[in-house]
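Novice: Coordinates for the following, if possible.
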Amino acid sequence: MTATTIPTKTIYAGTGRRKASIARVRLIPGSGKLTINGLPGESYLQYSPNYIRITYGPLHTLGLDKEYDILVNAQGGGLTGQADAIRLGVARALCNVNPEHRGALKAEGHLTRDSRVKERRKYGLRKARKAPQFSKR
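Specialist: Alright, predicted model coming up:
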């Protein structure tokens, strides 16, 4: 269990990964604010309702929307990968809060790590599978 105690506050931590993104998430009892890399979460996610919905997904599932402040250190990849990485990190941190949350989060798919990553480039090809144009003559 990764829980750190500071005076009168407990911090629950979780790490999420997706594509090339890594998100280190900390849950602190609070009012439901989202902070990503020192910026307000909505502004960092470009006010996209889809990214915001994905990020808060595990909290909505458990009905804990206004119970915890979310502090995130995200790096690598783009916004889609980072939003999904944050979702996984929040879900893992909620499992540290109370192990009984695990069943509900797993049923909604919040604890599943999406392992799809970009395929490596092969020699003789332009990208992973795209070949140069074939000329018969």
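Novice: Could you use CA atoms for every contact and neighbour count after this?
Specialist: Fine.
Novice: What are the boundaries of the helices in this protein?
Specialist: 41-44, 49-62, 79-97, 102-108 (DSSP state H).
Novice: can you list contacts of the third one?
Specialist: Residues lying outside helix 79-97 but in contact with it, judged by CA atoms under 8 Å, 6 or more residues apart in numbering, are 1-3, 12-27, 45, 51-52, 54-59, 70, 72, 74-76, 101-102, 105, 110-113.
Novice: To check against the first, give me the structure of this:
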Amino acid sequence: MTNNLESVFNKDTIGLGKRKRAIARVFLVPGEGNLIINKIVGEKYFQYNTSYLTSIWSPLKSLNLQNQFDIVALVYGGGLTGQAESIRLGVSRLLCKLDPQNRKTLKPFGFLSRDSRIKERKKYGLKKARKASQYSKR
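Specialist: Below you'll find the predicted structure:
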């Protein structure tokens, strides 16, 4: 499945985006503004949630390119929010690869910054990452 798309596109036409546990490989194909995620229509994949869809299309809208490209993404891991934001980062990075002038437009919106917040690991002696049992003085 993934090898078929990656064999058609070379390394320069893949945008990689990460957020929390989600990893997205994004491809921009000349088209009329369709979104395909894991071979499923994007609206159906994100359960018709407009906030996820506007988040994905925002880098292309800021450059007025929303009707010139189709977004094809291969995503795994994480939840829907992490996947949507990882696709947005992958689209932004790919647009910068295509034309370095796009970086000046996308950088002020924060589309090129990787959100590094991930789940903190559980420590021994604690119940969760920071939750400890109640302290008793007496």
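Novice: of the contacts of helix 79-97 of structure 1, buried ones?
Specialist: 12-19, 21-27, 45, 51-52, 54-59, 70, 72, 74-75, 101-102, 105, 110-111 (16 or more other CA atoms under 10 Å).
Novice: related to what we said a few turns ago, quick one: which of the contacts of helix 79-97 of structure 1 sit in strands?
Specialist: 3, 12-18, 21-27, 70, 72, 74-75 (DSSP state E).
Novice: okay, which residue is most central for structure 2?
Specialist: Compute the mean C-alpha point of structure 2, and by CA atoms, centre = their mean the closest residue is residue 86, 1.4 Å away.
Novice: now it: how far from residue 77 of structure 2?
Specialist: From residue 86 of structure 2 across to residue 77 of structure 2, the span is 10 Å (CA to CA, to the nearest Å).
Novice: got any residues that touch both of those two?
Specialist: Common neighbours of residue 86 of structure 2 and residue 77 (CA under 8 Å, 6+ apart) are 22, 23.
Novice: Pull the number of nearby residues for the closest residue to residue 31 of structure 1 other than its chain neighbours.
Specialist: Leaving aside its sequence neighbours, residue 31 of structure 1 sits nearest to residue 66 (CA to CA, 6 or more residues apart in numbering; 4.9 Å). Number of residues near residue 66 of structure 1 (other CA atoms under 10 Å) recorded here: 13.
Novice: do the same with residue 127 of structure 2
Specialist: 11.
Novice: Map it onto structure 1.
Specialist: Counting by TM-score structural alignment, residue 127 of structure 2 lines up with residue 126 in structure 1.
Novice: How much space separates the residue nearest to its match when sequence neighbours are not counted from residue 44 of structure 1?
Specialist: Nearest non-adjacent residue to residue 126 of structure 1, counting by CA to CA, 6+ apart: residue 132, 6.4 Å away. Here residue 132 of structure 1 is placed at a distance of 39 Å from residue 44 of structure 1 (CA to CA).
Novice: Verify the contact between residue 27 of structure 2 and residue 13 for me.
Specialist: Yes - assessed by CA atoms under 8 Å, residue 27 of structure 2 is found in contact with residue 13 at 6.4 Å.
Novice: what's the span of stretch 31-40 of structure 1 from first residue to last?
Specialist: For stretch 31-40 of structure 1, the end-to-end distance is 14 Å (CA to CA).
Novice: List of residues touching that stretch?
Specialist: 41-42, 44, 65-74.
Novice: I'd like those as a markdown table, with distance to residue 121 of structure 1 appended.
Specialist: Shown next, in a markdown table, are the contacts of stretch 31-40 of structure 1 (distance: CA to CA, whole Å):
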| residue | distance to residue 121 of structure 1 |
| --- | --- |
| 41 | 34 |
| 42 | 35 |
| 44 | 31 |
| 65 | 42 |
| 66 | 45 |
| 67 | 45 |
| 68 | 42 |
| 69 | 41 |
| 70 | 37 |
| 71 | 35 |
| 72 | 32 |
| 73 | 29 |
| 74 | 26 |
